[in-house]
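Novice: Give me coordinates for this.
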Amino acid sequence: MPKAMREILQNGNSYDETDRMPDNITITHFDIIMYVVAIVGHFVDLGLDINVAVRYSMAQKMVEFGWTLAFILLPAFVNTAVSIRMYAQDKQQVSITNEVTKRHWLRIFILVLQMAPILRFTDALIYAIKSRQAETKRDHASQRHYYKLMLKEDADAALLRIFECFLEAAPQQVLQTSLLFALRGQFRVHQILSICSSLIGMGWCLAAYQRAVRFAQQDKENMSWTGTVLQTLWHFLVTLSRVMSISVIAYLYPYGTILACAIHIIIMTTWLQLFDRSPFCAHNKMAELSFSLALGGVYLFTYILPIEGRTRYRYAIYYTICFLQNIACGVIWFLAVPDDIRSSVVYLPVLIFTVVPYIVGICLMVVYYSFFHPKRGKSSSDMSVSFKVNGQISEIS
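Specialist: Modelled structure (predicted):
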């Protein structure tokens, strides 16, 4: 895998090196099980979402059916487009993903069944098994070769995981939570199952993403498990708070929420185009704008940086704006919620979840960058996120 770019941090002599592959490598049963769980979990999450959509259709709730189906297909479309772009950047590698995406008619199959991340997981699983088999045969060259290929597929899936997390799992939670309030008593079990599966899927995507990116880098100190847990919890709690805040407003004012989210996405897309334009799709202006638009959708829930640069001031602006939005959502819920919900057991927990997880998440972010962020020299206060650019995974710190 090509060597990742070294990122210079906030001070001239202080830099954070990318993760390196350990000298003593081995594939454990746990690694293989993790890939299998990721593949199975993806289909379970998708199946539960489809189940809810079918229930809405059978009950003639066509608006609810349409929105649920849209939040299934739209992320699949984005992931497929990004995966095909990755394939175009890496034509020389022979893998299941590349072989399948050569066939245009199979792209529809990938799109409908949200197979783009699964193909990457499958490639990584195959390479993991081959690396383990080479280890048992004491063929260390092959072992290391397949281990590198496994890490590369994991890194390729990192961006897909981000889009899957914030364009499918998080919006699906918003939709089903708001519908759970609106359709009181109807489809309750199916909605709760969909919400729980999306919640677990979101947490899994974040955890898998953080580890995959760090271990795919070849010259950075590997993140500790404590750091991984803190970073995952930070993003998870912030996203959970955003999900709850948007959900309560979507329940009270659905059309106003659509308008507000659209404005937020347009502003974030403009921000990206003006200041943080990613080179990932620089080959085509329309693709570049579409990529920024997709990232703008991600920015409804959390902030990631697609280019090299300092994040301190960006973080301060973004998280302040979102915190004020969350407070506004909590105030609106407090003032405008119907009396029957105000007297129910969900009223106070919902009010708390619009703000408290956000504050805890930001506190965890501060703790992470103060004590657990891999660094050399002086500490940094930047976030790490990776994008594949011209066949490389570039980490922005």
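
Novice: going forward, measure contacts and count neighbours with C-alpha atoms only.
Specialist: Noted.

Novice: check which helix or strand covers E395.
Specialist: Under the criterion of DSSP states H and E, E395 resides in strand 392-396.

Novice: Which parts of that strand count as buried, going by neighbours?
Specialist: Residues 392-396 are the ones in strand 392-396 that count as buried (16 or more other C-alpha atoms under 10 Å).

Novice: can you give me the helices for the stretch 201-350 of the chain?
Specialist: With DSSP state H, counting those that start in this stretch as the criterion, the stretch 201-350 of the chain has helices at 225-252, 254-275, 285-298, 312-336, 339-342, 347-353.

Novice: Please provide the structure for the following sequence as well, for comparison with the first:
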Amino acid sequence: MAVKITFTKFDFALTLAGFLLYFADIGTDLWVAAVYFNDNEFTWFALVLAAISLSALVLQSFSWSWYQDDRKIQQQQNSSETQHSHYQSRSSTCPWLCVLHIFQLGLPVRFCKALRLGYKAAFKQGDTDSAIYALADLSMLRLFEAFLEGAPQLVLQTFILLQSKDSNFIQYGSVIASFTSISWATVDYYAALKRSLPNPNLTCGFPVVFYFLYKLLTISATILSITLLVSLHILAVVAYLLILWSIMMVHVVRQETTFCNSKCQEIIYRIVVGIILIFTFFNVKGQEIRLTLTLYYIFKVFATTFIISLCWILKGSSVDKGYDLSISMSIMLSLTIGIVCAVIYYRCFHPQVYSTAATDEESNNSHTTLQLPATPDEVDGFQPENSTATLNNVSENRDVIHSSVPQSSKVNRRITNCLRE
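Specialist: Now for the predicted structure:
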């Protein structure tokens, strides 16, 4: 018997929290920009506004192209039974959606739609597939926004706070909101991937807590280390980020990703992933990642230690502002605890730890089983060996989900790319 995929009230709470954090982050950034403008700090104002604008343009282009892709999918449907209102609403609203994207409102519109569909699915037994489909797109856009806009803003705001003698509460609020928003975006993406698996219990409780702490602490350590390097010299941090981004881009290009339909957007996608990899681990394609993840954080520890050592060696007492020791200790402590949380998560809470028994039980009760080779199940993990997948004519995800899955016409190709490639 197939396991029914559900959208729980906890899933809706995650979506609502992400909605509030997104607007809090954007609102505080704009407020900070206004404060800099009023204080005649035009350099800081321009940098804050540039980060917001560049991120918005990239996100709107992805969002609009995904609407276009979904409209093409709808047009290719041969059976009238698969043309649900979920797709019809997308294709019929293209003109005004285009206008909204031009005015940088694509993401708020997606949030409103996801909240509406999520509320119906969680509280009124609405269309679960539509809610999961909408939230999958939104979670990926939020992840892009977090590292295109949030992370650079966070480095800038943290540096300004350390250098400035007259900081105000809105600057501290912006830093706190950005830290939380970035970490929450990774958790929201994690939840979206887990919803693509048939076990609804994978997105609640201790797995979320440890995953959130793992991302929050490791990302915080990276941002603080970059901030410490900025205080040494601006050219030093530019050189470091270019070298690090180049290394990550080599890794991304070697994966030969096929995330986007157009070549131009695929290049933009790879650039974005390269930026994400500067701050946190991101499995470009759904591969076995234990070795890659281990090597990534070994490299991260080495790079962080190198930055701290370099700053202590090259900084003289004349430029020492008195915060180097506290920041250095915070960096190493955050990175260490974050890696420990990652180990606990993958050892105790990752789906591969406790999905085998459920899979075997479901296989015994199913009439259609298929033995598949070990393939990846999600962006931060892989499927256990010799797993059994039960298929109900869902060809699009037959290579990724190692449990019984319900038949659905609304499989989000963008998420399944991450799950299966």
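
Novice: TM-score of the superposition?
Specialist: The TM-score (TM-score structural alignment, normalised by the length of structure 1) is 0.79; 358 aligned residues with a C-alpha RMSD of 3.2 Å.

Novice: Just give me the closest of the buried residues of strand 392-396 of structure 1 to D382 of structure 1.
Specialist: I396 (8.4 Å; C-alpha to C-alpha).

Novice: Tell me which residues touch the closest one, please.
Specialist: Contacts of I396 of structure 1 were listed using C-alpha atoms under 8 Å, 6 or more residues apart in numbering, and they are 7, 305-309, 383-386.

Novice: how does it look with 10 Å?
Specialist: Applying C-alpha atoms under 10 Å, 6 or more residues apart in numbering to I396 of structure 1 gives the contacts 5-9, 16, 18, 304-311, 382-387.

Novice: Over in structure 1, find the residue span stretch 338-347 of structure 2 aligns onto.
Specialist: Under TM-score structural alignment, stretch 338-347 of structure 2 corresponds to residues 361-370 of structure 1.

Novice: Can you mark which positions in the matching stretch are buried?
Specialist: Those would be 361-362, 364-369, for stretch 361-370 of structure 1 by 16+ other C-alpha under 10 Å.

Novice: How about stretch 57-77 of structure 2?
Specialist: Neighbour-count burial for stretch 57-77 of structure 2 flags 58-60, 62-67, 70-71, 74 (criterion: 16+ other C-alpha under 10 Å).

Novice: Same check on stretch 39-46 of structure 1?
Specialist: Residues 39, 41-46 are the ones in stretch 39-46 of structure 1 that count as buried (16+ other C-alpha under 10 Å).

Novice: Let me know the closest of these to D123 of structure 1.
Specialist: Checking those one by one against D123 of structure 1 (C-alpha to C-alpha), the nearest turns out to be I39, at 11.2 Å.

Novice: counterpart of that closest one in structure 2?
Specialist: Using TM-score structural alignment, I39 of structure 1 lines up with F19 in structure 2.

Novice: ok so, going back, list just the nearest of the buried residues of stretch 361-370 of structure 1 to D154 of structure 1.
Specialist: Of those, the one sitting nearest to D154 of structure 1 (C-alpha to C-alpha) turns out to be Y368, at 23.6 Å.

Novice: list the contacts for that closest one?
Specialist: 226-231, 234, 362, 374, 381, 383 are the contacts of Y368 of structure 1 under C-alpha under 10 Å, 6+ apart.

Novice: Point me to the helix or strand that includes the match of I39 of structure 1.
Specialist: Counting by DSSP H and E, F19 of structure 2 is found in helix 9-38.

Novice: Following the chain onward from that helix, which element is next?
Specialist: Following helix 9-38 of structure 2 in sequence, per DSSP H and E, is helix 42-75.

Novice: can you pull the buried residues of the next helix or strand after that following helix?
Specialist: Per DSSP H and E, the first helix or strand lying C-terminal to helix 42-75 of structure 2 is helix 85-92. Buried residues in helix 85-92 of structure 2, counted by 16+ other C-alpha under 10 Å: 86-87, 91.

Novice: Find me the equivalent region of stretch 173-186 of structure 2 in structure 1.
Specialist: Going by TM-score structural alignment, stretch 173-186 of structure 2 sits over residues 193-206 in structure 1.

Novice: coming back round to it: can you tell me which of the contacts of Y368 of structure 1 is closest to A208 of structure 1?
Specialist: Of these, the one sitting nearest to A208 of structure 1 (C-alpha to C-alpha) turns out to be T228, at 9.5 Å.

Novice: Need the counterpart of the closest one in structure 2.
Specialist: Under the alignment by TM-score structural alignment, T228 of structure 1 pairs with V208 in structure 2.

Novice: From H350 of structure 2, how far out is that match?
Specialist: 10 Å (C-alpha to C-alpha, to the nearest Å).

Novice: Which neighbours do those two have in common?
Specialist: The contact sets of V208 of structure 2 and H350 overlap at L202 (C-alpha under 10 Å, 6+ apart).

Novice: For the helix or strand harbouring L141 of structure 2, which helices and strands make contact with it?
Specialist: Here L141 of structure 2 sits within helix 128-145, counting by DSSP H and E. Applying 3 or more C-alpha pairs under 10 Å, 6 or more residues apart in numbering; DSSP states H and E, we find helix 128-145 of structure 2 packed against helix 9-38, helix 42-75, helix 85-92, helix 106-123, helix 169-195, helix 263-279, helix 413-420.

Novice: and it, which stretch of structure 1?
Specialist: The aligned range for helix 128-145 of structure 2 is 147-164, by TM-score structural alignment.

Novice: Pull the distance from the matching stretch to the chain's centre.
Specialist: Chain-centre distance of stretch 147-164 of structure 1: 12 Å, with C-alpha atoms, centre = their mean, to the nearest Å.

Novice: that older thread, tell me who's in contact with the nearest residue to the match of I39 of structure 1 once chain neighbours are set aside.
Specialist: Spatial nearest neighbour of F19 of structure 2, excluding adjacent residues (C-alpha to C-alpha, 6 or more residues apart in numbering): F111 at 6.6 Å. The contact partners of F111 of structure 2, by C-alpha under 10 Å, 6+ apart, come to 15-16, 18-19, 22, 117, 134-135, 138-139.
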